[in-house]
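1. coords below, sequence missing:
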């Protein structure tokens, strides 16, 4: 049972505190009083260092769509590693994966690989500036786009910054964020057509790009309204700015990504997570004219971009194999499991009269302990007592063999079957009863 102060995980955490700040090198996996340390994973299950077996619904924050140690991915990575893991030369592998991504995304003519989603977003925003010659960007309040100063603005502004009669303000996420970063970011409301379009038009001569996640995790995983997305597409064309669609997480919701579901053609798309087959990766892709800012074939490009491990062949080969395994039937099965988990948990919340909901799309699920209809960051924002209920729910799930993210996020993986779906629902019921008893 967690917490267990005599556990090996607790001992490892105590050891980690000496050499890692707060015993941590990745804020998202920290938990109090200590994190669970993984020992190994296989399929849709993970074992911690104390031998506890868990159904893994985190899947490295949605990246491991094929779960752990998939034999095809092991074979692809191992074959390449025997030939070399990285070179100061290009390899055919990057062409192969780029061609697959171009075939899946109608809006993308060309691709540039990076080592993370954060870097992909950073390069997309820099491409927007290089292409338009303008300094500013717009992003949605409460949307997470990685650890780049500009992308982090207004990631988690508290209610003290809200006003019903005023637009969102640009708030620093990290201490020490330069003031000029805040002034170069226009924060727009998510799923509010009039509010967003008005702000974009106000800054029409300065905006290089508008960045939007169609399924923002920090905003409760509420899917974007098609009307909102189409309005952003229209207004960016009107003012000559780029529309950047962040599909780093949402690319897993369909064969052609979220843009295929919403039938939207952004100028640039950022992708990552599932396209690496479990290895570090990111990519930015878009129409040829915009991607030309990276082109070095005629001299120094408008936007030079390097990276020692960018397009390393291990990630390319594993990623290609992972994506080839994701045919339309695989997506349909994954999305069906996600819908079943959401429906089962929502039925439990109704049955036991719990003010909470399971939201999401496709193979993604987000638990929100609120009685509000979630459609943006503010409606998804949890008061301290609601956050405490979510934390208790996650611990109850953990102690019943289901690993979910601390923010309530769950992701299905291809090794899961009806057995795991039923086990997740059963654990959720016991977790709800456990919270009620407490």
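-> Arrived safely, thanks for sending. Just so you know, these numbers come straight off a predicted model, no measurement behind them. Residues are numbered from 1 along each chain as shown.
2. From here on, just use CA atoms for contacts and neighbour counts.
-> Fine.
3. need the contact list for the nearest residue in space to residue 293 that is not next to it in sequence.
-> Taking Cα to Cα, 6 or more residues apart in numbering, and ignoring the residues beside it in sequence, residue 293 has residue 302 as its nearest neighbour in space, at 4.9 Å. Contacts here follow Cα atoms under 8 Å, 6 or more residues apart in numbering; on that basis residue 302 touches 130, 293-295.
4. quick one: which helix or strand includes residue 302?
-> Using DSSP states H and E, residue 302 sits in no helix or strand.
5. Residue 123 now?
-> Residue 123 belongs to helix 117-132, assigned by DSSP H and E.
6. Show me what that helix is packed against.
-> On a contact count with 3 or more Cα pairs under 8 Å, 6 or more residues apart in numbering; DSSP states H and E, helix 117-132 meets strand 207-212, strand 242-246, strand 268-272, strand 282-286, helix 288-291.
7. do that again at 10 Å, thanks
-> In terms of contacts (3 or more Cα pairs under 10 Å, 6 or more residues apart in numbering; DSSP states H and E), helix 117-132 is packed against strand 110-114, strand 136-140, helix 149-152, strand 207-212, strand 242-246, strand 268-272, strand 282-286, helix 288-291.
8. one more structure, for comparison:
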């Protein structure tokens, strides 16, 4: 399809923005699409095309667009000001709410993005333990921070032995010292991971894990794996940190509620901001004291601004236990519907996810780790075609084939998506069958 107004805007953008955008995830096809407005679970672009939004700004909207209680509360706050060199009650009220959702949250500190929340957590772990190294899982995404980016996107050419993965920098020019202070673990392999950790036991400040890692394949971390990491951290004076920037939506108190462990630190972001830029780091009181006892000076001009605090508090208040359970049932329905579709069509594709999250893979079996999730060139082409088909047919998905549902959706929207996926996958079937022959 042609989108002349978006094309014209992109031509202007390339004159003033590198690549025409400020975030590369918007680049798709010949040019990005430009939004005019959004309401509920539907978004209209500048060419007048309306789409059902299953991307929700990379999982940051839990109630869809222009959710009326948030609009009303933020509008009132705007009349009172947006940011001050004074503390606000809005920060206190929202912190009280977040801490009430999870017993592991003794204290919380707000920042402006998930990336910043993870960064603050890694620095806090180093400040608390006095150790330099951070352990993370191969392929896991933890934001745009040199240390967090290590082994975010390794390839078969550089990822090394699966039992002892290489620490591979993402961006060219990353100092070698960054990789040297990151320890990379194989996903859901407790024995292999413990063996790696033992090699650095006196140097590990923190083990950082995402309980449902998107880039690894969006399959939950196994309870045995998580328990092994928790025990090792406790036994060896290290901290365990959960990155719940995306996954906090999966349970009332975050995905960690599904495990019989309690992390020392938890990073959050995306949907806890009610549609505004946000990040938060929560954790044990003694660990969080590093921010004020001189070990880790920390500030931020727009951290905990009252607009974000107001929007976040309202968003989370409406995402109560009943809302979480209802949305998770819709997620179960969506995953089951897509899985049944792939089986009926006889295509080598599968679906993963948890709670209100899902991801489609152009693979015959659910990938167990990042290496199995890594797509071939044919699978990349097939997925790209599927996403483009869906956009042209009136649906927005995350470019990885992932979706994040919102509370304003129903089974009707899911059924429409499944019907559109069926149309595209029927055409893609011959190409996909080539990958398993």
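-> Looks like it arrived, so ask away. Every value quoted in this text rests on a predicted model; they were computed, and no experiment measured them.
9. overall similarity of the pair, as a TM-score.
-> Once the chains are laid over each other, their TM-score by TM-score structural alignment, normalised by the length of structure 2 reads 0.97; 431 aligned residues with a Cα RMSD of 1.2 Å.
10. Just the buried ones from the contacts of residue 302 of structure 1?
-> By the neighbour-count criterion of 16 or more other Cα atoms under 10 Å, the contacts of residue 302 of structure 1 include these buried positions: 130, 293-294.
11. so residue 339 of structure 2 makes contact with residue 353?
-> No - taking Cα atoms under 10 Å as the contact criterion, residue 339 of structure 2 and residue 353 are not neighbours in contact, 11.5 Å apart.
12. which residues do the two both contact?
-> Counting by Cα atoms under 10 Å, 6 or more residues apart in numbering, the common neighbours of residue 339 of structure 2 and residue 353 are residue 360.
13. which of these two has more neighbours?
-> Comparing residue 339 of structure 2 with residue 353 by neighbour count (other Cα atoms under 10 Å), the higher total belongs to residue 353, at 23 against 17.
14. so the more buried one sits in a helix?
-> No - according to DSSP: H, G, I helix; E, B strand; the rest coil, residue 353 of structure 2 belongs to no helix; its state is strand.
15. which non-adjacent residue is nearest it?
-> Here the residue nearest residue 353 of structure 2, using Cα to Cα, 6+ apart, is residue 218, at 5.1 Å.
16. related to what we said a few turns ago, can you say which of the helices and strands packed on helix 117-132 of structure 1 is nearest to residue 57 of structure 1?
-> Ranking these by their distance to residue 57 of structure 1 (criterion: Cα to Cα) puts strand 268-272 first, at 18.5 Å.
17. For structure 1, just list every one of the strands.
-> Counting by DSSP state E, structure 1 has strands at residues 38-42, 45-48, 53-56, 110-114, 136-140, 185-188, 207-212, 242-246, 268-272, 282-286, 357-359, 364-368, 402-403, 409-411.
18. Please identify the deepest-packed of those.
-> strand 268-272 (a mean of 30; mean count of other Cα atoms under 10 Å).
19. That one vs structure 2, average distance?
-> Comparison of strand 268-272 of structure 1 with structure 2 after fitting gives an average deviation of 0.5 Å (mean Cα distance after the TM-score superposition for structure 1).
20. Onto which residues of structure 2 does that strand map?
-> Residues 265-269 of structure 2 are the counterpart of strand 268-272 of structure 1, counting by TM-score structural alignment.
21. hang on, the earlier thing: please pull up the equivalent of the residue nearest to residue 353 of structure 2 in structure 1.
-> Under the alignment (TM-score structural alignment), residue 218 of structure 2 pairs with residue 221 of structure 1.
22. Surely that match touches residue 361?
-> Yes - A contact is recorded between residue 221 of structure 1 and residue 361 when judged using Cα under 10 Å, the distance being 7.9 Å.
23. Looking at the two, which is more packed in?
-> Shown here are residue 221 of structure 1 and residue 361; by other Cα under 10 Å, residue 221 has more neighbours (28 against 20).
24. what does stretch 110-127 of structure 1 correspond to over in structure 2?
-> Using TM-score structural alignment, the match for stretch 110-127 of structure 1 in structure 2 runs over residues 107-124.
25. How far away from the center of its chain is the match of strand 268-272 of structure 1?
-> How far stretch 265-269 of structure 2 lies from its chain's middle: 11 Å, per Cα atoms, centre = their mean, to the nearest Å.
26. what comes up buried for stretch 22-39 of structure 1?
-> Going by neighbour count (16+ other Cα under 10 Å), the buried part of stretch 22-39 of structure 1 is 23-24, 34-37.
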